[in-house]
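> what follows is a predicted structure for the sequence shown.
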Amino acid sequence: MSWETANRNLITKAISELYFEEIISQKVREIEKGLYTLKIEENLSYIFEAHKSIWCHLIIDESSLKRTDGLELDAARFFKEIQPLTKMNAITLANFLEEMLHTLYSDQVILKKRISSRKLSQLNYLEIESYLDGHPKIILNKGRLGWSPDDLSAFSPENDRKIQFYRVAIKKDLITVSHQKEKNFSEIIYADLEKEEINLLKEKLANKQCDVKAYYIIPIHPWQWENKIKIFFQKDISKKNIVFLASAGDSYKPHISLRTFSNYSNSYLYDIKLPISILNTSCVRGIPAHYVAVASEISTGMEAIIRQDNLLFNSNMDCLKDIGAFSYIEPSYKDIVGAPYQYKEFLGAVWRESSVTKLKEKEQCLMTGALSYLDERKKSLIGCLIESSSLTMEEWLEAYFKSVVIPIYHLQSQYGIGLVAHGQNTLLKLNNNIPSGLIIKDFHGDLRLNKNFPRETGKFFPDKIIKKLDILPSDHIIYDLITGHFISVLRFISQALFLSHGYKEKKFYNLLGMIVHDYEKKYPTRSKTPSLLTPNYHRVLLNKVRFIIGYQDTAQRPKPQLGNPLLNPLIEKDYFHV
């Protein structure tokens, strides 16, 4: 039944998110309390039980979904039926269905291994990620265009297999490198290799008549080598600028983000982020060279800000520093202005601190996006954590908001720093299942600056760093928190708590509103950051972007669209202590 269940779940998610994005909302009607229809044509509707959330999306009971014509639920048929509403042209629709089929293929793997939230709560952070469904907002969240079923079996997080990277020598004078000042780049890249392995790799390189001292030996994902590097860098390979050596080093396991890997042999050693140039969710997953030259300095600045700020330090906030990074753009593509971005992101790596190194005794962590996990009995992971803690629901949520939301908001309000705080780059620390702190990571692309950042921020970010960061208007960058965390993470956490414990969304956001209100009274903004308690929020649309731009190459990563404003669920008069 996994095929039927996967189709049912995907259609349910699509109706919910496309209603939120106002693409099908004019065709949806509540015909009686809690019973809705999506009218496709005169004699065809989808009918389902649902209620409207505080965020104006539909929380649907997927088991109730059916067609009025009696045909089985089929996701491909559904997306073809709503083509007049999505306005996808035929070429985009055909590509969309291919991405949908890839998503369904992986969805079935996850469905077959689904476990209870109680069991999930007992696993470590990396084990948890192999059970998760992926991005909750993006309908086709496991497209992975470019991977075959064999590739998925070998490399996807849900298959939970260990990976050993290829080791490749590359001429030192060709690549852009950055690293922490107290570290040697060779020390970083050889951290997961035994001394005997290093000697053996160098011996292999010397046997190919290469000057060992002129090269760095770096890891490359096996798929990337076979499918991209061997083709696009064949000139460098023929000239021995790039030399394949062997598979070597520790075993790794992938995060749900696909490109980031944790060391399975020694969890205290660095995570490694590698390009895997497949289209997944919104873009092709390479390593942008733009940030590599300053990657380590950005995270050093972030760490310095956290350590000297009383609120951030006392809230037990940490960041995972980028210890080292490198990038090499194939020369034939380097000078093509406006070339599709993926051609300049094939070869690179980022070495990052492991989250384990930031945990105190008895602490554990998990990505915040995992909290909304619901098992087959509609039991939520966050609910299990709360039940096994010593706190009430309100006490636990207050601890979460003060550990996660307030520190991220503080970075914006006091330093003009925006982190796109989605469910993967914000890690919740837990002590006896009680929120105890926050770890943030991934500062190349997900970290931006408010154009009104205060002078103090310049003490931590020199001009050469600021020039590499995206700088946005104050009223735009606040959406790194609102869309990144409120709408893409908290929206689904509050939904999960309602489904599993009947905890009303109004109470959830009432509590958050009071905490934000108290914070704003104590900390007036120093960067013209708009209040989180404004009457309306922008409705940021992600799925609509794909419908509009299709699947053709672009010089830049796709940007979101805007819909009609949302009423801010954090504000009602009775929320605040006046």
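Looks like it arrived, so ask away. Remember, predicted model here, so these are calculated numbers, not experimental data.
> could you use CA atoms for every contact and neighbour count after this?
Noted.
> could you look up the next helix or strand downstream of the lengthiest helix in the chain?
In the chain, taking DSSP state H as the definition, the longest helix is helix 90-112. Next in sequence after helix 90-112, counting helices and strands by DSSP states H and E, comes helix 117-120.
> and the comparison structure, right after this:
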Amino acid sequence: MTVEPVDPARDATLLHDWLAHPASRYWEMGDLTPGQVRDYLTAVNDDDAQDGWLLRRQGTPIAYAETYDPARTVLDGVPPDVLDHRPGDLGMHVLVAPPPPAEGARGRIPGLTDAVMATVMRFCFATPGPGALRVVVEPDARNSAIHAKNAAAGFRVLRDIDLVTDGHAKRARLSICTRDDFAASPLGDGTGPLGAEPAAHLRPALAGAAHRHLVAKALAEFTHERLFLPEPVSAGTAEADGAATEAAREVTHDDPREYVLVLDDARGGGRVTYRFAARRYPLEHWVIDESSLRRTRTLPDGSDAGRAAPIDVLELVAELQPLLRVPEELFPVYLEELSSTLAGAMAKREREALGASPSSPGLVDALAGGDVAGAFQAVESAMTEGHPGFVANNGRIGFSLSDYRAYAPERAGRLRLMWLAARREHTHLSLGAGESESGLYGTASSAGELAGAERATFAARLAARGLDPDDYLYLPVHPWQWEHRVAITFAADVAREDLVPLGPGADEYTPQQSIRTLFNTTRPDRHYVKVATAIQNMGFLRGLSPRYMRDTPAVNDWVAGVVTGDETLRRAGFGVLRELAAVGYTGDVYHRTRDNNPYRKMLAALWRESPLPRLAGGERVATMAGLLHRDASGTALATSLVRASGLDAESWVRSYLDAYLYPLVHCLLAHDLAFMPHGENLVLVLRDHVVTRVFMKDIGEEVAVLGPRPLPERIERVRAVVSDDEKALGVFTDMFDGVLRHLSGILAADGVLPTARFWALVGEVVERHREEHPAIAARHDRGLGVDLRAETFAHSCLNRLQLRDTRQMVDLTDQASSLIYAGRLRNPIGVTVPA
């Protein structure tokens, strides 16, 4: 088939005959004369908001189609809660030629209407061509034949609406179809973009690479947490010579050496053997060469010794179950989280292979470009190791495949928040210093988190229900939360209008690595929004507690006051992104049960400052987790940044440590103030690819005051008085082991900077802080305070927490007592104290 512009003079008589046929009755143009049809086609051609097209089959005219801008023509009066008009929307009508009168039904060509519909849809999405992102149709609700054809092409029905066009009124069935919808439909041909197949990323080749990556990571991190110890293949080392286990664990070497791990197969009997090459660095950090992994099996009777077996992370964890000590009833939950992590790893590799996600050098180029917000989010979505220590770190239990496509951060999609009006008597809005309700939400004449028109529209929708807008506060929820929780779990609250759905907001957001935190893509200078999603991910149900949110802005104000009032922190450029407003609803029955429960964490949100308004010219931002990213080819972003900066590796690392380590050490030693400084909670500020300062975020849920210093009564909840040794873990566990261990391993393995020099630089930063703060040093010299140069520190294990209880790793009200330790790690900047 071919598609060409309609010619009114040439085609009017032909179209008149088609429209006059009874099969075309829903076009309601059967009473027009040929001249009127010519005038109609001319008007279509002269209107820049619509076009007419003639389809030919083997040269013979076979169908007529119209395309139009729905926001400017047929559907321009449809309200946004019915159809959210978007750039790239294209309306479409199609008319298939009836069979010649003399042939009647015998003249019908089998499959013709399918072929016409498929051709029209491919044409609508074609580039060059109309290049639609969504096709919109509004056929007569009585036209069952076209409804079936639309469904076959992937259209999803939104609702039936009353529509008047050109003086004709009809009940229309409003439907939409995206490129992915059509590509995956029965009429689609699989030539669409990502997601054209039901699960295009679940392919053997992608799975093989993802399994190898996760098996290498599992072997490295479980060994790091001392759940087992692979043995060297070659003799002549301290390990092979039977040295003490402690000494064997602390062996380091920069060259890759062969190791073996032999496991009894408790399920099927026999043995399983893993062989691989690995480098070993301080803090018992293993870097395993993924390509070197080999797995073999020996049957219980000793036969098939050394038979090659597939590399499979699920099989590995099942084989390791006796050593991992996962409770039997929770083991399937951990396997599900691991399966989801595997699927995510495949999807990330697919996106990069197809050019939808940049390589590490591509990210460096983006950070050098002019689109500051775009580069910021490109790094965020490209990330592969948001939490590098956790093996199952992308659980997302509760997300379907379509949810994954729509909401997973690595998909780099955009979404609109669903807004609820929450009855004020059951809802609390907390505001930070300098904030007001009208300033947060905006007014009918000025924009805040809602544009002026949105605020007016929401108020009008409440009034149309007979409700007073002043009786309500506005609560944003994730679209997944609306569909899966609010409309079902809180159905009674919606029915009694304590919660009133108002529809999607205008701004588009991009999900961050934590999934429930969203970046405003439409207005990047506006606030992040953090919402409850109530999915199970990495050992927790990811919700937000209204009770906890009540004091969050006050906690942030106090922390920001400490930071801005400290000369050392100001000089280091250290800043915090305040969570300056929070809202939570407690009118549901779940808040009246005797015990605390996860359902109390499903209806709350907070707003956090964006870093973009605080940047100077030439500065760029990126999540610190990006420093641990390797692309599909194995190229590390950190290595790429060092090489692009023009600095030597030591200077680059020193600048990074001055921005990251120095101020956080000062917060702990000077103020007993501990953050959760892992990669996702820091935003790096870069100039010319060099880290110059940082922003700390996620303050309210993560900060702790570890000493007796005075606090305002309402934020007393953040106090957790612990010993000096335990205070030191805020640096040792969260920074040395949680971040710097991985970064030093990347730079060493890439030949950029040996680990000895890396940790020497870390020691220099700690020592410089001591020299520049003699009062703190004097306290330490008297045997008081935190000792960051101690020889060893307690080895706190994250995977062991998740393996112990996959539903909730720690008690959030008493995290310290929930931790699991595996002996002590040798401090890479430790100083031996003479006996």
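Nice, thanks for sending it over. The structure presented is a predicted model; accordingly, all values stated were derived computationally and were not measured.
> got a TM-score for the pair?
The TM-score (TM-score structural alignment, normalised by the length of the first structure) is 0.93; 565 aligned residues with a Cα RMSD of 2.1 Å.
> before we move on, back to that, quick one: the longest helix of the first structure to the second structure mean distance?
After superposition onto the second structure, helix 90-112 of the first structure sits on average 1.4 Å from its aligned residues (mean Cα distance after the TM-score superposition for the first structure).
> equivalent range in the second structure for that helix?
Helix 90-112 of the first structure corresponds to residues 328-350 in the second structure, going by TM-score structural alignment.
> now swap in stretch 531-548 of the first structure and tell me
The aligned range for stretch 531-548 of the first structure is 787-804, by TM-score structural alignment.
> residues in contact with that stretch?
221-222, 225, 324-327, 334, 389-391, 538-539, 724-725, 728-729, 731-733, 766, 780, 808-810, 819-827, 829-833 (Cα atoms under 8 Å, 6 or more residues apart in numbering).
> give the aligned equivalent of residue 561 of the first structure in the second structure.
Checking TM-score structural alignment: residue 561 of the first structure goes with residue 820.
> count of residues packed around that match?
17 (other Cα atoms under 10 Å).
> and what of the one 10 residues further on?
Residue 830 of the second structure sits with 15 neighbouring residues when counted by other Cα under 10 Å.
> how about stretch 241-253 of the first structure, aligned to which bit of the second structure?
Going by TM-score structural alignment: stretch 241-253 of the first structure matches residues 498-510.
> got the contact list for that stretch?
81, 377, 409, 412-423, 426, 450-451, 454, 458, 461-462, 493-494, 518-523, 587.
> tell me the buried residues in that stretch?
498-510 (16 or more other Cα atoms under 10 Å).
> which of these fall within strands?
499, 500, 501, 502, 503, 504, 509, 510 (DSSP state E).
> who's in contact with the aligned residue in the first structure for residue 753 of the second structure?
Using TM-score structural alignment, the partner of residue 753 of the second structure in the first structure is residue 503. Listed by Cα under 8 Å, 6+ apart, the contact partners of residue 503 of the first structure are 494, 497.
> 6 Å instead, please
residue 497 (Cα atoms under 6 Å, 6 or more residues apart in numbering).
> how near is it to residue 433 of the first structure?
19 Å (Cα to Cα, to the nearest Å).
> about what we covered before: residues contacting the match of residue 561 of the first structure?
Contacts of residue 820 of the second structure (Cα under 6 Å, 6+ apart): 796, 797.
> what separates it from residue 787 of the second structure, distance-wise?
If you go by Cα to Cα, the gap between residue 820 of the second structure and residue 787 of the second structure works out to 22 Å.
> distance-wise, check residue 573 of the second structure relative to residue 518 of the second structure.
With Cα to Cα as the criterion, residue 573 of the second structure and residue 518 of the second structure are 25 Å apart.
> now residue 773 of the second structure
From residue 773 of the second structure to residue 518 of the second structure the distance is 39 Å (Cα to Cα).
> more neighbours: the two, which one.
residue 518 (26 against 15).
> mind telling me what element that one is part of?
Using DSSP H and E, residue 518 of the second structure falls in strand 517-520.
> and that strand, how far from the chain's centre?
Relative to the chain's own centre, strand 517-520 of the second structure is displaced by 10 Å; criterion: Cα atoms, centre = their mean, to the nearest Å.
> cool, and stretch 598-605 of the second structure?
20 Å.
> repeat that for stretch 307-321 of the first structure.
Counting by Cα atoms, centre = their mean, stretch 307-321 of the first structure comes out at 22 Å from the chain centroid.
> just tell me the aligned range of that stretch in the second structure.
So stretch 307-321 of the first structure sits over residues 564-578 in the second structure, by TM-score structural alignment.
> for the matching stretch, measure first residue to last.
Stretch 564-578 of the second structure: ends 12 Å apart by Cα to Cα.
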